[in-house]
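Enquirer: Predicted structure and sequence below. I'll ask about it afterward.
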Amino acid sequence: MRSGHGAVVPATKRCRPLSFRPEERLRKRSEFLRVKSEGRRLSCGAFVLNVAPNRLLHHRLGLVIQKRYWKAVTRNRIKRRLREWFRHAKHTLPLPNLDIVVIARPGAETVTPARMADLFRECLKKGGLRMA
């Protein structure tokens, strides 16, 4: 891809502030367990948030959507909505940078994206973490 002055800019180096980059994801079991053991547990209606500070320069998100509650289509819809919330909210989340594990409970499939954002904002506020 070319920038305005003819220099070639690699596609991976472009700045996309609302993207959900690979380094912003919790992937390993050990990371999820660390957040559970070291972090705070906050109940948010149909969701539970486990929140722990990390020593990185960015927030990270992990999702737990159990198979026993929903079929694949519904699980994927819930995950897409949670990722979308994180993409838009990560710049307003409080410092220090956090690892957030969201656990979906029955009823999560009916929560609208706008209501989800309000739930998480209220939940973090009750937990002593204020969003910007």
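Expert: Perfect, thanks for sending it. Numbering: from 1, shown residues only.
Enquirer: From here on, just use CA atoms for contacts and neighbour counts.
Expert: Noted.
Enquirer: Find the nearest non-adjacent residue to E109, please.
Expert: I78 (6.1 Å; C-alpha to C-alpha, 6 or more residues apart in numbering).
Enquirer: Can you list the buried residues in the one helix or strand that neighbour maps to?
Expert: Counting by DSSP states H and E, the element that carries I78 is helix 72-89. Buried residues in helix 72-89, counted by 16 or more other C-alpha atoms under 10 Å: R75, I78, K79, R81, L82, R83, E84, W85, F86, R87, A89.
Enquirer: ok, second structure coming up, stack it against the first:
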Amino acid sequence: MDYSFPKADRILRRSEFLRLSRSGKKLHSRYFIANILPGKSDRTRLGITVTKKVGNAVTRNRLKRLSREFFRLNRQNITGNRDISIIVKKQAAALSTDHFFEHLENIFGKISGGGY
């Protein structure tokens, strides 16, 4: 199993984030909002948004790094090709790494099993 996270697996352009927020199905939890659409490429891609309201740069980068790491290690559990945008809410900054992964696992479980 390849556990890398190349640029081809990332959503980087603002226009793609806007497309996901306008047209995608939304999943809400206490700590995350996920926007999901069927992917245009042959792989599942991830985009992460953490606004300045969440905390300083160190906090925001930690949350992005944890989100990427979770996706990198659990990407094989997502069936089909989807574009997924994860928006991290302010309350997530207080979570430990284990709790952060646990809540992300709930979101990705809904994406995999919920027909998104």
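Expert: On my side now, so go ahead. Please read these numbers as outputs of a predicted model, since none were measured by experiment.
Enquirer: contacting residues around the counterpart of the residue nearest to E109 of the first structure in the second structure?
Expert: Matched across to the second structure, I78 of the first structure falls on L63, judged by TM-score structural alignment. L63 of the second structure is in contact with V50, V88, A92, A93, counting by C-alpha atoms under 8 Å, 6 or more residues apart in numbering.
Enquirer: what does A34 of the second structure align to in the first structure?
Expert: A34 of the second structure maps onto L49 in the first structure, by TM-score structural alignment.
Enquirer: Assign its match to helix, strand or coil.
Expert: strand (DSSP: H, G, I helix; E, B strand; the rest coil).
Enquirer: burial measure for it, as a count.
Expert: 22 (other C-alpha atoms under 10 Å).
Enquirer: Surely it touches V35?
Expert: No. Counting by C-alpha atoms under 8 Å, L49 of the first structure stays clear of V35, with 10.0 Å between them.
Enquirer: okay, and the common contacts of the two?
Expert: Joint contacts of L49 of the first structure and V35 (C-alpha under 8 Å, 6+ apart) are I100, V101.
Enquirer: Now do the helix holding I78 of the first structure: distance to the chain's middle.
Expert: 9 Å (C-alpha atoms, centre = their mean, to the nearest Å).
Enquirer: Mean deviation, that helix versus the second structure?
Expert: Once the two models are superposed, helix 72-89 of the first structure sits on average 0.5 Å from its counterpart in the second structure (mean C-alpha distance after the TM-score superposition for the first structure).
Enquirer: The residue lying closest to L42 of the first structure once chain neighbours are set aside and R16 of the first structure, how far apart?
Expert: Spatial nearest neighbour of L42 of the first structure, chain neighbours left out: L49 (5.0 Å); criterion: C-alpha to C-alpha, 6+ apart. Using C-alpha to C-alpha, to the nearest Å, L49 of the first structure is found at 26 Å from R16 of the first structure.
Enquirer: before we move on, what about V101 of the first structure?
Expert: Applying C-alpha to C-alpha to V101 of the first structure and R16 of the first structure gives a distance of 23 Å.
Enquirer: Between these two, point out the one with more neighbours.
Expert: More crowded of V101 of the first structure and R16, by other C-alpha under 10 Å: V101, with 25 against 9.
Enquirer: Thanks a lot, see you next time.
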